[in-house]
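Enquirer: pasting the sequence and the predicted coordinates here, then a few questions.
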Amino acid sequence: MDIRIGIKDSAREIAFDSAQSAEEVEAAVLAALGAGHLALDDAKGRRYIVPSPQIAYVEIGSEATRKIGFVA
């Protein structure tokens, strides 16, 4: 699943692929808004920690894989 996190006062965003489900990511984001920081793991085992006051937005992509080739 693709995840994008926008950071306040920054033109760049954090983008990575995660093995977590959409529900797990959403629960982590909602919990982080009151806790002080957001911590998520990517598919390669790296951990991203973002202070919650700096989060501008979190985009959670679809879990479906992309089709390759022509659609008949």
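Expert: That came through fine.
Enquirer: from here on, contacts and neighbour counts on C-alpha atoms
Expert: OK.
Enquirer: mind listing what's buried along stretch 33-52?
Expert: H37, L38, L40, D41, D42, V50, S52 (16 or more other CA atoms under 10 Å).
Enquirer: oops, could you answer that again for stretch 19-34 instead?
Expert: Q20, A22, V25, A28, V29, A32.
Enquirer: looking at these, which one is closest to E13?
Expert: For those, the residue nearest E13 by CA to CA is V29; the value is 15.7 Å.
Enquirer: in contact with the closest one, which residues?
Expert: L38, V58 (CA atoms under 8 Å, 6 or more residues apart in numbering).
Enquirer: same thing with A22?
Expert: M1, I60, G61, S62, E63.
Enquirer: quickly find the element holding the residue lying closest to E13 once chain neighbours are set aside.
Expert: Spatial nearest neighbour of E13, chain neighbours left out: G6 (4.7 Å); criterion: CA to CA, 6 or more residues apart in numbering. G6 belongs to strand 2-7 when assigned by DSSP states H and E.
Enquirer: second structure follows, compare the two:
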Amino acid sequence: MEVKIGVQHAPRELVIETADTAEEIESALADAVGSDGLFAVTDSRGRRVLVPARNIAYLEVGGGVSGQVGFRS
């Protein structure tokens, strides 16, 4: 699953590919915002991404784009 995190005062969004479900991502975000803590996501390579919840501008959870290479008609 692809997760895009918009961070305040950052020119680019963070794009993370993770095995977590949308419900797990939403739950982790709700917990982080509720406690004013860190939002943590583990990507598909096992790396951990931490973002202060107060600095998250938006979060986009989607299916990702796998297998699209080249031109489509």
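Expert: The structure has been received and is ready for your questions. Keep in mind the model is a prediction, meaning the values are calculated, not measured.
Enquirer: hmm, back to that, which one of the buried residues of stretch 19-34 of the first structure is nearest R12 of the first structure?
Expert: Of these, the one sitting nearest to R12 of the first structure (CA to CA) turns out to be V29, at 19.1 Å.
Enquirer: tell me how far that closest one lies from A39 of the first structure.
Expert: Separation of V29 of the first structure from A39 of the first structure (CA to CA, to the nearest Å) stands at 8 Å.
Enquirer: swap in A27 of the first structure?
Expert: With CA to CA as the criterion, A27 of the first structure and A39 of the first structure are 11 Å apart.
Enquirer: okay, now I7 of the first structure: neighbour count?
Expert: Neighbour count of I7 of the first structure, defined by other CA atoms under 10 Å: 19.
Enquirer: surely it and I49 touch.
Expert: No - between I7 of the first structure and I49 there is no contact under CA atoms under 8 Å: 11.9 Å.
Enquirer: one step back: can I have the buried ones of the contacts of A22 of the first structure as a PyMOL selection?
Expert: What follows is the PyMOL syntax for the buried subset of the contacts of A22 of the first structure, where burial is set by 16+ other CA under 10 Å:
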select buried, resi 1+60
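Enquirer: tell me which two of the contacts of A22 of the first structure sit farthest apart.
Expert: Farthest pair in these, by CA to CA: I60 and E63, 9.1 Å.
Enquirer: overlap in contacts of the two?
Expert: M1, D2, A22.
Enquirer: who's in contact with the second one?
Expert: The contact partners of D2 of the first structure, taken as CA under 8 Å, 6+ apart, are A15, F16, D17, S18, I60, G61, S62, E63.
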